[in-house]
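Undergrad: Have a look at this prediction, sequence included:
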Amino acid sequence: MKITSPTPIQEQVIPLLLGGETDLVGQAQTGTGKTAAYGLPLLQNIDPSKSKVQALVLCPTRELSQQVAKQFFKFTKYTDKIFTESVYGGAKIDLQIEALKRPTHIIVATPGRLIDLVNRNAVDLSYVRTVVLDEADEMLSMGFKKELDQILDFSKNAKNKWLFSATMPDGIKQIVNQHLSADAHKIEVSSGDVVNKNIEHQFLICDEFEKLPILIQFLKAQKGDRGVVFCKTKAAVSKLEKQLIARNIPAGAIQGDLLQKERDKVMRAFKNESLQILVATDLAARGIDVEGLSYVVHFQLPESPEYYTHRSGRTARAGKKGISLAIVTSPEVKQLRYFEKKLNIGFNQIRS
């Protein structure tokens, strides 16, 4: 897979998780290589000869759930067959129940759908040895605290509980204190280490009414290159998509109100390159992994440095270079300076 040197989180986490049964709290932003950090030790611990569910990975969104399952599939291409099933809300539960009747070693799930499946006796968690909470703070902010507590109660027998989170709000500390052992390992990768060095961070200052013409000018200059344009709200994403399409720019939107089949349709079109631009909210973009994205544009600035890291990390993957462009008004420059300091990066100002 052309992965040759480990990221800081992989370097610290992989030897620890391979060393035996343990609980772990890992604090690291998205885009730092967490999936391989927990995924490789997780796969190593699976016994392919036993066709029982031996591990659970919980994710905030269906995109991330699908993405993790896809990575596991790639990691095990040359090993004994390890079967992973991804289950999430918004898809037909009957089909997922049928799929789970096949041998399944790992379930990657959104919390609500997993609870539904357990309540229907469609899944047996009694053999689960490892539970991973991926992007735990996101699951909390989406209101999944009760479901997470329930699932961790179901899997009391698990010998390994690994929690990964970009931030550590009180709700996460509560989960750690209640469900993980007192001697759980804690590993934190500082945000200064997490931003990909192959990304060029740029910004452009304009008035609010100039943002759209400047964006269009930038997108047209990209010719056939593909990228993601980020907005903060679902309404802003829908509006911008319509504005771009009206100007003959092939764009598609993904945001939380879309049905699963609509999201899948947009993602298919983007992956097969019939769409050049994806307009997305921060949450809807979790788990998007499309190769060869040349740029990301921040049409509206994100709330936090963590979200900036996640957004900009969509580009410059697999050793390639990429651009992260923020289109900002004068008052927003202050927030950029804060990101610069917090993430240890430099922004270059460009003129329109």
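TA: Perfect, thanks for sending it.

Undergrad: switch to C-alpha atoms for all contacts and neighbour counts from now on
TA: Noted.

Undergrad: Test my guess that residue 14 contacts residue 40.
TA: Yes: judged on CA atoms under 8 Å, residue 14 makes contact with residue 40 at a distance of 7.4 Å.

Undergrad: The closest residue to residue 312 other than its chain neighbours - how many residues pack around it?
TA: Nearest residue to residue 312, sequence neighbours excluded (CA to CA, 6 or more residues apart in numbering): residue 324, at 5.7 Å. Neighbour count for residue 324, taken as other CA atoms under 10 Å: 25.

Undergrad: ok, now which ones touch residue 324?
TA: The contact partners of residue 324, by CA atoms under 8 Å, 6 or more residues apart in numbering, come to 199-202, 295-298, 312, 315.

Undergrad: ok, now with 6 Å
TA: 201, 295-297, 312 (CA atoms under 6 Å, 6 or more residues apart in numbering).

Undergrad: In three-state terms, how would it be classified?
TA: strand (DSSP: H, G, I helix; E, B strand; the rest coil).

Undergrad: again with residue 252
TA: Secondary structure, three-state DSSP: residue 252 is strand.

Undergrad: ditto for residue 49
TA: Per three-state DSSP, residue 49 ends up coil.

Undergrad: Tell me how far it lies from residue 81.
TA: Distance, residue 49 to residue 81, using CA to CA, to the nearest Å: 9 Å.

Undergrad: this is the comparison structure:
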Amino acid sequence: MTTFSEFGLSSELLQAIEQIGFQTPTQIQQKAIPFLLENHRDFIGLAQTGTGKTAAFGLPIIQKIHREKIPQALILSPTRELCLQIAKDLELFCKYKKNVAIVTVYGGAKIDPQINKIKKGVQIVVATPGRMNDIIRRKKVDLTNIKTVVLDEADEMLNMGFKEELDAILQHTPTTKNILLFSATMPKQVIQIAETYIHDPYEVTVGKKNTGAETVDHAYYVVRGQDRYEALKRIADIHPDIYGIIFCRTRAETKLIAEKLIKDGYNADALHGDLSQEQREFVMGKFRKKNLQMLVATDVVARGLDVENLTHIISYNLPDDLETYTHRSGRTGRAGKKGVSIAIVSRREIEKIKRIERSIHKQFERRQVPNGHEICERQFFHLIERVKNVEVNEEQIAPFMNKVYEKLEAFTPEEVIKHFVALEFNMLLDYYKNERDLNVPYRSKDQNKNKQRSKNKEKHSTKFQRLFINVGRKNNVRPQDIISLVNDISGKRRIPIGEIDISKSFSFFEVPPHEAHELTSTTVYLDDKEVQIRKADSKESKDSGHRFKPNHTVGKKSKKQKRKRKK
């Protein structure tokens, strides 16, 4: 078995590693540390998030640092959270190695204190690209003596649009430096960066490129759009020990879901871009101490969060790009422990699940949203296990036991247990007494064809209910956007839709009356704007906007239009 002592690390670093509790090096550490200690050469390390990359590049950098207080290593990361986490880890490694100065440079905080720390003398700079580029433009840092540049989470930096900043920063570093690029995936942009700035690299791949971690199981639940939140609650209820992150697309949705969970009694909070750094650190402090079970977050602010022992990652909505899903799922199943990545999807998103499966080379399990009986049973036996395993401090409870026995003397042991169960579960049993089945049924190809035929017949014979929606041309809304929104809410494709009228700040559209209630009772968001749908007032004009007739096909001219054009 390989140990850290075999790598040739200094006694100070080995002492710090032992105190931290590191025992066996991870795969990326085994391959990177010996090479980087002995070579000054460009390096590419492809490994999932949470595989110990900070130690893989951090330990060699610290060992090679000389005492002069000038910037010798620059570590770039996509977010301030990851930036702070890297610096914290490096400081732990440096505990017994004196005179190593590390500064963190990131946006969202005052720039002057960061500049002052650089002026006082520093050997390692850990920075986000935007703030680092700002300091370079102000000519407040000298990078001419940089020996090593680390691009950590390179794919995420490029996903966040930092390519120009990375180009500008690297141009201010000496050509003699070596570049260490670490990434979970290798999309085209990362390959382009590598081809431009990295020369003759030593490349290490842990696992397969662009694949999911072996320790993570992937599952999905298919529900209608308006049932996502109810499905989320049932998933949380069926896993009483859940400790995970729920990913949403927008900060508005993050706030909404977190507020709903808190209101419904769940141990949750939100992490999004509207929070100050102090508020973020407060929320993250609670989450790391497990005072919170669930953290609702956007992908942007969650990048760089390094939290151990997460049991679940839940995608409330699937991300647009496949690499983001890989990063989400890679936050669980770390350090050899098993984790689960769950996606809540509508029927039309099943094809997206298949694309992700092909991308990460992992099979998803389609699961059924649990019913009330299953949830109550799981919660009950979870409580029994807690009762069995609780430590009893005889001395502390002894003064109260006589009164307890006196109060319960009228009950048999069986009756005490029944009352105990009722006390804990009456509310839960009552809540799930008349629960709906949230699962969208499986459908064969023949069923799909038959259903489409019936829909086509219905479309020509159904009367329509006219609905109002509070978005229009100024929100860049097109007919296909309204159709897509209706499909997402209803969880159905090709729902019959009548005329669509789009005005400047609002629109109207028509659906069958039996679909109207579902659409008007759901709150949804379109590009962070809360969308309100209600039945149109009979006085509201049908001629207030650009009208699109039923069966309007976007981007295609009808035969009638073509004949008019020829005349």
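TA: All right, it came through fine. Because the structure is a prediction, the values reported are computed rather than measured.

Undergrad: about what we covered before: dump the contacts of residue 324 of structure 1 into CSV; add distance to residue 126 of structure 1, secondary structure and neighbour count as well.
TA: Listed next are these as CSV, based on distance: CA to CA, whole Å; DSSP: H, G, I helix; E, B strand; the rest coil; neighbours: other CA atoms under 10 Å:
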residue, distance to residue 126 of structure 1, secondary structure, neighbour count
201, 48, strand, 19
295, 45, strand, 25
296, 43, strand, 27
297, 46, strand, 24
312, 40, helix, 25
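
Undergrad: which one of these is nearest residue 25 of structure 1?
TA: For the contacts of residue 324 of structure 1, the residue nearest residue 25 of structure 1 by CA to CA is residue 312; the value is 24.7 Å.

Undergrad: That closest one maps to what in structure 2?
TA: When structure 2 is aligned by TM-score structural alignment, the residue opposite residue 312 of structure 1 is residue 329.

Undergrad: mind listing the helices for the stretch 151-300 of structure 2?
TA: In the stretch 151-300 of structure 2, the helices defined using DSSP state H, counting those that start in this stretch lie at 154-159, 163-171, 188-197, 228-238, 251-263, 277-288, 299-302.

Undergrad: Kindly report the same for the stretch 451-567 of structure 2.
TA: Here the stretch 451-567 of structure 2 has its helices, by DSSP H, counting those that start in this stretch, at 479-490, 513-520, 559-566.

Undergrad: Of those, which is nearest residue 361 of structure 2?
TA: Nearest to residue 361 of structure 2, of these and by CA to CA, is helix 479-490 at 27.4 Å.

Undergrad: Now the closest one: buried residues?
TA: Buried residues in helix 479-490 of structure 2, counted by 16 or more other CA atoms under 10 Å: 479, 482-490.

Undergrad: Give the aligned equivalent of the residue nearest to residue 312 of structure 1 in structure 2.
TA: By TM-score structural alignment, residue 324 of structure 1 lines up with residue 341.

Undergrad: Tell me how far its match lies from residue 312 of structure 2.
TA: When residue 341 of structure 2 is compared with residue 312 of structure 2 (using CA to CA), they lie 6 Å apart.

Undergrad: anything in contact with each of these two?
TA: By CA under 6 Å, 6+ apart, no residue touches both residue 341 of structure 2 and residue 312.

Undergrad: who has more neighbours, residue 49 and residue 81 of structure 1?
TA: Comparing residue 49 of structure 1 with residue 81 by other CA under 10 Å, the one with more neighbours is residue 81, at 13 against 10.

Undergrad: What is the neighbour count of the residue mapped onto residue 234 of structure 2 from structure 1?
TA: By TM-score structural alignment, residue 234 of structure 2 lines up with residue 217 in structure 1. Number of residues near residue 217 of structure 1 (other CA under 10 Å) recorded here: 12.

Undergrad: ok, now the one 3 residues further on?
TA: Applying other CA under 10 Å, we find 12 other residues in the vicinity of residue 220 of structure 1.

Undergrad: how much space between the residue mapped onto residue 279 of structure 1 from structure 2 and residue 245 of structure 2?
TA: Residue pairing (TM-score structural alignment): residue 279 of structure 1 is matched to residue 296 of structure 2. Noted for residue 296 of structure 2: a distance of 6 Å to residue 245 of structure 2, by CA to CA.

Undergrad: And the two? Which one has more around it.
TA: The residue with more neighbours, out of residue 296 of structure 2 and residue 245, is residue 245; 30 against 27, by other CA under 10 Å.

Undergrad: Please tell me how far the match of residue 234 of structure 2 sits from residue 210 of structure 1.
TA: Distance of residue 217 of structure 1 to residue 210 of structure 1, given as CA to CA: 11 Å.

Undergrad: now swap in residue 38 of structure 1 and tell me
TA: 44 Å.

Undergrad: between those two, which one's more packed in?
TA: Per other CA under 10 Å, whichever of residue 38 of structure 1 and residue 210 has more neighbours is residue 38, with 23 against 13.

Undergrad: still on that earlier bit, next, format the helices of the stretch 451-567 of structure 2 as JSON lines and append distance to residue 17 of structure 2.
TA: JSON lines is the format used below for these (distance: least, CA to CA, whole Å):
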{"stretch": "helix 479-490", "distance to residue 17 of structure 2": "50"}
{"stretch": "helix 513-520", "distance to residue 17 of structure 2": "57"}
{"stretch": "helix 559-566", "distance to residue 17 of structure 2": "74"}
